[in-house]
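Asks: below are the sequence and a predicted model for it; my questions follow.
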Amino acid sequence: MEFETLRIEYAPGTDPGDGIRVLVLNRPEALNAMNTQMFHDMREAVHQLAFEEGLRVLIVRGEGERAFSAGGDLKERKGMSDDTWRRQHQLAEEGLLAIKDFPQPVIAAVEGVAHGGGCELALMCDFIIASREAHFAQPEVKRGIMPGGGGIQNLVRAAGMRRAKQLIFTGDRFSAEEAARWGVVNELVDRGQALSAAIAVARRIVEAAPMSVRYAKLAASRGGEVDFHTGYMFDLAAYNVLVPSHDRLEGVVAFNEKRKPRWTNR
């Protein structure tokens, strides 16, 4: 798959069979700002990757160490008509939701700037690993608009209602250290190490049974949006799909034989 504004590659230091792929936002000259073409490319790339056999973990990063993404390309949006803006935003919505609803785990590896839509893209991932020098912001209210890429809902859920309201109402920038303290970022690493740290986590994920991870993600993502008892029904429905699976049997046998399991994804 080749795209004008994105690059898809095998994670450095891994074998293709490991199933760890990296989606690279590739506009470093613009701090990986997302223009209309990138929204087109993202939607298409993520939809294609969702059906790629053998893919186990997707990592999203920005090209270079200056930025994950500075958000929407405001130079392109200067003078944009309301209709064109809405059409572009529909592409953004579809691409960002495709990341959130991706069937496999998605990790954001954040270096540098993650502002506006860039912050929203990181928040759409299952979790974030960030350089200590990274910084985040939802500055849309300073541009006469508001976060429209899931940033409000995701930040409320990650940082808590009151903290998120302050960040959204002010548009203030917050550091990776603060983001980690508030539960927005999972892990902090030295500058330039976000990708390698994300790959290390991805390697541990791919050691687990593929079906188990996929269904656990589904239950956690959907169950976390509803009340406990309804969410628990998601857990049990997914659990009972796994009970008769070949991999459940293999996991038990491998444990008792003191060897690594040989997963078949069935």
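Replies: Nice, thanks for sending it over. Residues are numbered from 1 along each chain as shown.
Asks: hey, let's count contacts and neighbours off CA atoms from now on
Replies: Fine.
Asks: measure stretch 223-231 end to end?
Replies: 4 Å (Cα to Cα, to the nearest Å).
Asks: would you map the helices across the chain?
Replies: 36-50, 74-77, 82-100, 117-124, 151-159, 161-170, 176-181, 194-205, 210-223, 228-242, 246-257 (DSSP state H).
Asks: put this beside the first:
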Amino acid sequence: MESTGVRTERPTDGVLLITLDRPRKRNAIDGAMSRAVAAALDDLDADPTLAVGVLTGAGGTFCSGMDLRAFLDGDAPEVPGRGFGGLTQAPPAKPLIAAVEGFALAGGCELVLACDLVVASSEAVFGLPEVGIGLIAGSGGLLRLPHRVPRAVATELALTGDRFSAVDAHGWGLVNRLVDPGSAVSAATELAERIARNAPLALAATKRMLAAADLPVDEAWARQEAELVAIKATGDAQEGARAFAEKRAPRWSGR
């Protein structure tokens, strides 16, 4: 995928690292990058040896948003069914961690918000500045931000378009891990490794239930019951109980 501006690698068992790699463009997203990210996320979900994804940017910047020059040339940065950057409309079924260095602005910030967890350098900067150029954050940013930071804070940030620091984002709960500059990927990979030790089917079901947390109570509990019945019937549930009783590490099959 290198020619598309996206690199993938497996830094450790169970983890797929996806790197936006157009540093001269501050990793601005064009159509080719969006399609490459979507393909990488498809691989993440389809590969039973992978449990967690990490999304980052090369060259000290996470992502500066949409490539405006490419957009003006008719190159849309959305993938049908997947949204901006191949991610924002339909995140993967498996957990995805954003590892943020430098700027995550506009669409770049929306990519971060589409991830499940965020590890950020203490010098990272976020923002949804679209109102300043006559647009709105239309790739899920306005829908997700009020669920990730206090609503009053989200309202101010969205209406002013002001940038905000990783330190503030950590204080509001958007950033899970605040780390030294240059160490976001290593810290995110370490967090991904901790997640990847767990049962893959249980991880996917847990992510689905977290997404259902805002449903009406009766619907949420009904969905939880269905998930629980299904997960109890898996071989991994039996393996987990057996491994616990035998005081050994479980050997997950994904079935």
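Replies: Alright, I've got the coordinates. Just so we're clear, the structure is a prediction, and the values are computed from it rather than from any experiment.
Asks: so where is stretch 130-147 of structure 2 in structure 1?
Replies: Mapped onto structure 1 using TM-score structural alignment, stretch 130-147 of structure 2 covers residues 140-157.
Asks: starting at the chain centroid, how far to that stretch?
Replies: The chain centre lies 17 Å from the centre of stretch 140-157 of structure 1; the measure is Cα atoms, centre = their mean, to the nearest Å.
Asks: stretch 93-113 of structure 1 too?
Replies: Relative to its chain's centre, stretch 93-113 of structure 1 lies at 3 Å (Cα atoms, centre = their mean).
Asks: now do the same for Gly251 of structure 1: its match in structure 2.
Replies: Under TM-score structural alignment, Gly251 of structure 1 pairs with Gly240 in structure 2.
Asks: related to what we said a few turns ago, got a markdown table for the helices of structure 1, with mean neighbour count too?
Replies: Listed next are the helices of structure 1 as a markdown table, based on neighbours: other Cα atoms under 10 Å:
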| stretch | mean neighbour count |
| --- | --- |
| helix 36-50 | 19 |
| helix 74-77 | 13 |
| helix 82-100 | 17 |
| helix 117-124 | 27 |
| helix 151-159 | 19 |
| helix 161-170 | 15 |
| helix 176-181 | 18 |
| helix 194-205 | 19 |
| helix 210-223 | 18 |
| helix 228-242 | 14 |
| helix 246-257 | 14 |
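Asks: columns distance to Glu29 of structure 1 on top of those, output as a markdown table?
Replies: A markdown table is the format used below for the helices of structure 1 (distance: least, Cα to Cα, whole Å):
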| stretch | distance to Glu29 of structure 1 |
| --- | --- |
| helix 36-50 | 14 |
| helix 74-77 | 13 |
| helix 82-100 | 21 |
| helix 117-124 | 15 |
| helix 151-159 | 25 |
| helix 161-170 | 27 |
| helix 176-181 | 23 |
| helix 194-205 | 20 |
| helix 210-223 | 34 |
| helix 228-242 | 44 |
| helix 246-257 | 46 |
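Asks: which one of the ones you listed lies nearest to Glu2 of structure 1?
Replies: Nearest to Glu2 of structure 1, of all these, is helix 36-50, at 8.8 Å by Cα to Cα.
Asks: so which residues make contact with that closest one?
Replies: For helix 36-50 of structure 1, contacts defined as Cα atoms under 8 Å, 6 or more residues apart in numbering pick out 1, 3-6, 55, 88, 91-92, 94-96, 98-99, 102-104.
Asks: Glu187 of structure 1: neighbouring residues, count only.
Replies: 20 (other Cα atoms under 10 Å).
Asks: structure 2: which residue goes with that one?
Replies: By TM-score structural alignment, Glu187 of structure 1 lines up with Arg177.
Asks: I figured its match hits Ala120, correct?
Replies: Yes - using Cα atoms under 8 Å, Arg177 of structure 2 is in contact with Ala120, at 6.3 Å.
Asks: related to what we said a few turns ago, who wins for proximity to Asp18 of structure 1 among the helices of structure 1?
Replies: With Cα to Cα as the measure, helix 194-205 is the member of those nearest Asp18 of structure 1 (7.9 Å).
Asks: just give me the match in structure 2 for Ala216 of structure 1.
Replies: Match for Ala216 of structure 1 (TM-score structural alignment): Thr206.
Asks: do Val226 of structure 1 as well
Replies: Looks like Val226 of structure 1 aligns to Leu215 there (TM-score structural alignment).
Asks: any idea how far Met209 of structure 2 is from that match?
Replies: Distance of Leu215 of structure 2 to Met209 of structure 2, given as Cα to Cα: 10 Å.
Asks: one more: Glu156 of structure 2?
Replies: Going from Glu156 of structure 2 to Met209 of structure 2 by Cα to Cα gives 29 Å.
Asks: quick one: the residue nearest to Met211 of structure 1 when sequence neighbours are not counted and Gly54 of structure 1, what's the gap?
Replies: Of all residues not flanking Met211 of structure 1 in the chain, Asn265 sits nearest, at 5.8 Å (Cα to Cα, 6 or more residues apart in numbering). Per Cα to Cα, Asn265 of structure 1 is found 9 Å from Gly54 of structure 1.
Asks: still on that earlier bit, report the contact partners of the aligned partner of the residue nearest to Met211 of structure 1 in structure 2.
Replies: In structure 2, Asn265 of structure 1 lines up with Gly254, judged by TM-score structural alignment. Applying Cα under 8 Å, 6+ apart, we find Gly254 of structure 2 in contact with Pro48, Ala199, Pro200, Leu201, Gly235, Asp236.
Asks: identify the farthest-apart pair in those.
Replies: For the contacts of Gly254 of structure 2, the farthest-apart pair by Cα to Cα is Pro48 and Gly235; their separation is 14.5 Å.
Asks: quick one: contacts for the residue most central in space within structure 2?
Replies: With distances taken as Cα atoms, centre = their mean, Cys115 lies nearest the centre of structure 2, 2.0 Å away. Counting by Cα under 8 Å, 6+ apart, Cys115 of structure 2 touches Pro91, Pro95, Leu96, Ile97, Ala98.
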